[in-house]
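Engineer: okay, sequence plus prediction incoming.
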Amino acid sequence: MKRILLASTLILVSLISNSQNFEVETLKLSGETNKRINLVILSEGYQSSEFDKFKTDATSFMTDMFTQSPFKEYTNYFNVYIIKVPSNESGSDHPGTASDVSEPASPITTADTYFNTSYDSFGTHRLLYSSDYATISTVLANNFPEYDQSIVLVNSDVYGGSGGTFPFTSTGTSANEIAIHELGHSMFDLKDEYYPGDALAAEAINMTQETNPSLVKWKNWIGTNNIGIYPYASSGNAANWNRPHQTCKMRYLGYDFCAVCKEGMIEKIHDLVAPIDSYNPVSNTLEPNTFPVNFGLNLIKPVPNTLESTWTLNSNNVANNVDELALEASDFNEGENTLTAVVFDNSPMLKIDNHNTIHASTVTWKINYSSLGIEDMTTKENSFNIEMYPNPTENTINFTFKNRNNSTLKIEIATIDGKIINSTSVANLETKSIDISPLQSGIYLANFYTDNAFVGSKKIVKQ
């Protein structure tokens, strides 16, 4: 995965600044950089003589991170790197300017560091931060432009950290928990589940003003794993906002992420990384008369594996939940044949039946067969998201389709017994609405097809 620096100011900074190349070291390698989430840890307040300590501190954070859900289940989706950025002095600034404590809560000091981090940011003693995003972006652009997320590890044993585009964390008490919490903000767009203040309150994965259990965005989790609708406070503006859990890591360090946050994090992982690492055979690599023909998928599997697959040949299901499939000459029709493997995640941390989004990846083989054997074969890989909302609904249901190959999605609305009552197509990046108000109340199916292959279905609840 590659983060593209689109902002012209950042590009300009990168071009005119002295190109400084620092040592990059791999802590965890799960696969190719363009097929994994690349987490890069930058050193701040470490002198060159302290780089061994930096590696130890970064490794400690990484180890803790991948013992916690959902990171431990999706560990194979991540690479982790460190960039050894030297500072002239150790530590970080403590200006003693916070308004939330009696200063000096820590000894007032300054440190000549590369990213100029400081405690007491925005008047809060524990808020460890630097506004020098340009320098951070330049270091990343010059040394590891393929990064997906970066975190700045500050060589200070005083409690502190912050979120934002680039999260910061100290190495003091609860440092690893702070870093994982801050990644919840920066990488997964999670809100604090303690009240973050009026300026930061907003609709998000785990924050809402909705109080109706049938409409709240985490309705599929209500009553499970202590998920509910909990107001942030009993008075003031905070009372207008609600969180899904009382002891999530986004509220208290030392706890697990709640089920709602885990689901949102997995959704983001699926947005960034397709579960198909590679496949075989690729275009035109088959011998004409060699049978059986072996087709295979190399998958990036969660731990334990929750990936499922369906294989269809000419729209007929031929296998489920296998990584390899062998086909004989008698399996093919004369002319063009279409073999499609669809891979999706059936993790219990995703409420599949009620969830509004389908993430899936496909490989399609187009195979021309004649009495002489396989004459030609082409392959295509695709990843897509299908959003369906609102559900349940009385009148209108919306479908949004996004995919890598600019394919078109075919949607068939059917009764439970398979009778098709509506059919439409949705282009890439398009949203289409279907009026189902004439239908009787009950359960219907939305069946999805793309690249001439069935890719999944979702239940529609017509109220």
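Structural biologist: That came through, no problem.
Engineer: CA only for contacts and neighbour counts going forward, please
Structural biologist: Noted.
Engineer: list of residues touching stretch 18-30?
Structural biologist: The contact list for stretch 18-30 (Cα atoms under 8 Å, 6 or more residues apart in numbering) reads 36, 59, 76-85, 139, 142-144.
Engineer: can I have the buried ones of those as a ChimeraX selection?
Structural biologist: Remark: buried members of the contacts of stretch 18-30, expressed as a ChimeraX selection using 16 or more other Cα atoms under 10 Å:
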select :36,59,76,77,78,79,80,81,82,83,84,85,139,143,144
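Engineer: among the contacts of stretch 18-30, which are in helices?
Structural biologist: 59, 139, 142-143 (DSSP state H).
Engineer: for these, which one is nearest L215?
Structural biologist: Nearest to L215, judged by Cα to Cα, of the ones in helices among the contacts of stretch 18-30 is T59 at 42.1 Å.
Engineer: please name the nearest non-neighbouring residue to that closest one.
Structural biologist: Of all residues not flanking T59 in the chain, L27 sits nearest, at 7.1 Å (Cα to Cα, 6 or more residues apart in numbering).
Engineer: now do stretch 343-361: distance to the chain's middle.
Structural biologist: 13 Å (Cα atoms, centre = their mean, to the nearest Å).
Engineer: second structure for comparison follows:
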Amino acid sequence: MLLAAAVLPAGVELVGPAPFGAFGPPADRALPPQGAAGRRAAAQHGEAPAPTVDIRRTGDPANRITLVLLGDGYTADQQELFHQQADQAWRALLEIEPFRTYQDFFNIRRVDVVSPSAGIAEADTRGRRPGTPLGMHFWCEGTARLLCADEAATARYAGAGSGPQYLIALANSTEYGGAGGTGVTTLAGGSPEAGRIIQHEIGHTVGDLGDEYDSAPDDTDYPNLSGQNADMMLREHTKWWRWLGAQSPDGGGLVGAYRSANGIYRPTEDSVMRTLGGAYNLPSREAIVEQLYRRVTPVDGTEPVAGPVVGRPRLVVRPLRLTGGRSLQVEWKVDGKPVQPQSPDHTWYDPAALPLAPGQKVTVSATVRDTTDWVRDEAFREQRMTRTVSWVLTG
């Protein structure tokens, strides 16, 4: 079910070229996949296959989140317009933290869906199916600026793939609107507010965040909304109790429990989930980072493969990259005792000098950990943000 309310606006490989929010089920639900299988499924539904382009690739899709950008209401002659608006959208998303720092956790693909006519349904179309491939339309569920898409059709065009993905559908419209939190995040690609809209809506989809404005629905199931005041949260260790009193980067002052007119508490006076163009407050930032780590592991792989090793080759671990001066921490141990690796970035260790007697076995391990101060849930850090790989060498 979609809920909507009003908001006031306020090494990577490159391949090729308001007001309102909506939210729905948790972001850790099953996500639709991508690729040739989806194009076959689209053809079976009488839909013409759409060209797919990888426009940004940071790693193996099996350990990345793929953002799949699709357009609706763009004719064959308007595909360049879609390309420009799609680029503006994903670049705007990667300008806001924590997406800027964690941008290498994402691959980006574009699906060039050609519509028979320009534009989408902007008037109330209740009872009539819009005539575009993705069925995008305003007035979703009777709300003028709630922009919805046919999720089944969008998933077919996106196709199937080897890793998790989020579908982002751009409408060929200059109107103001969007939606997030469901299988498809939407925005009006031609709106002057498009960049700020996607920053807000993706918060619903990726972080499972709720809207923080006064007229938002009184639902406290979201990590950034609570029915408890600060004293109750601190006493019962609920919601964002770890962040109470911290200075938030969103311009909303200290993290606390700010009561909206609907009786629901929010973490700060202001944030991007309340006013477009702002920043995510600290509890919301933590929620997004945690959701990323529910989909990827901090280790891309090792050389050689972890386990028994013949000889004494250089041992290499490949942590995911962070942007902006941050990096994942790598700690090496030999039989449980810390050792200093020879590599400046701690990504490899040479066991050649280990004094091993014939037949003696030794275990070398590398632990990769994200030590970001944007997460204060240490149990989650150990469970999802930390990975240890081990090799067994024999003398």
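Structural biologist: All right, it came through fine. On a predicted model such as this, the values are computed, not experimentally measured, just so you know.
Engineer: what's the TM-score here?
Structural biologist: Scored against TM-score structural alignment, normalised by the length of structure 2, the superposed chains reach a TM-score of 0.78; 341 aligned residues with a Cα RMSD of 2.9 Å.
Engineer: output the ones in helices among the contacts of stretch 18-30 of structure 1 as a markdown table; include the columns distance to H125 of structure 1.
Structural biologist: Shown next, in a markdown table, are these (distance: Cα to Cα, whole Å):
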| residue | distance to H125 of structure 1 |
| --- | --- |
| T59 | 27 |
| V139 | 27 |
| N142 | 32 |
| N143 | 32 |
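Engineer: out of the residues you listed, which comes closest to T171 of structure 1?
Structural biologist: T59 (11.8 Å).
Engineer: ok but V330 of structure 2 is inside a helix, no?
Structural biologist: No - under the criterion used here (DSSP: H, G, I helix; E, B strand; the rest coil), V330 of structure 2 is strand, not part of a helix.
Engineer: next, name the residue at the spatial heart of structure 2.
Structural biologist: By Cα atoms, centre = their mean, structure 2 has its centre lying nearest to V206, at 4.7 Å.
Engineer: S48 of structure 1 -> structure 2?
Structural biologist: When structure 2 is aligned by TM-score structural alignment, S48 of structure 1 is paired with A76.
Engineer: its match touches D112, doesn't it?
Structural biologist: No - using Cα atoms under 8 Å, A76 of structure 2 is not in contact with D112, being 9.1 Å away.
Engineer: can you give me the helices in the stretch 251-395 of structure 2?
Structural biologist: Remark: helices assigned in the stretch 251-395 of structure 2 by DSSP state H, counting those that start in this stretch are 282-293, 378-384.
Engineer: need the contact partners of the last one.
Structural biologist: It stands for helix 378-384 of structure 2. Against helix 378-384 of structure 2 from outside (Cα under 8 Å, 6+ apart): 290, 293-294, 297, 369-371, 375.
Engineer: also the first one?
Structural biologist: Contacts with helix 282-293 of structure 2, where a contact means Cα under 8 Å, 6+ apart, come from 27-28, 97-98, 105, 203, 206-209, 223-224, 240, 243, 248-249, 255, 267, 374-376, 380, 384-385.
Engineer: average separation of it from the aligned part of structure 1, please.
Structural biologist: The superposed helix 282-293 of structure 2 is, by mean Cα distance after the TM-score superposition for structure 1, a mean 1.0 Å from where its aligned residues fall in structure 1.
Engineer: returning to what we had before: out of the contacts of helix 378-384 of structure 2, which one sits closest to V362 of structure 2?
Structural biologist: Distance to V362 of structure 2 across the contacts of helix 378-384 of structure 2 (Cα to Cα) is lowest for R369, with 22.8 Å.
Engineer: the closest one contacts R387, correct?
Structural biologist: Yes - between R369 of structure 2 and R387 there is a contact under Cα under 8 Å: 6.6 Å.
Engineer: quick check: neighbours shared by the two?
Structural biologist: With Cα under 8 Å, 6+ apart, R369 of structure 2 and R387 have common neighbours P298.
Engineer: comparing those two, which residue is more hemmed in?
Structural biologist: R369 (21 against 18; other Cα atoms under 10 Å).
Engineer: any idea what the more buried one aligns with in structure 1?
Structural biologist: Aligned by TM-score structural alignment, R369 of structure 2 pairs with F344 of structure 1.
Engineer: neighbours of the nearest residue in space to that match that is not next to it in sequence, how many?
Structural biologist: If you skip the residues right next to it in sequence, F344 of structure 1 has A360 as its closest partner in space, 4.7 Å away by Cα to Cα, 6+ apart. Counted by other Cα under 10 Å, the residues lying close to A360 of structure 1 total 24.
Engineer: and A360 of structure 1, what's its match in structure 2?
Structural biologist: Counting by TM-score structural alignment, A360 of structure 1 corresponds to T386 in structure 2.
Engineer: which residue in structure 2 aligns with N88 of structure 1?
Structural biologist: Per TM-score structural alignment, N88 of structure 1 is aligned with P116.
Engineer: isn't there a helix covering that match?
Structural biologist: No - counting by three-state DSSP, P116 of structure 2 is not part of a helix but coil.
Engineer: in contact with it: list those residues for me.
Structural biologist: Contacts for P116 of structure 2 (Cα under 8 Å, 6+ apart) come out as 73, 75, 132.
Engineer: try 10 Å this time
Structural biologist: 72-76, 131-133 (Cα atoms under 10 Å, 6 or more residues apart in numbering).
Engineer: first-to-last residue distance for stretch 277-286 of structure 2?
Structural biologist: Taking Cα to Cα, to the nearest Å, stretch 277-286 of structure 2 runs 19 Å from one end to the other.
Engineer: done for today, thanks.
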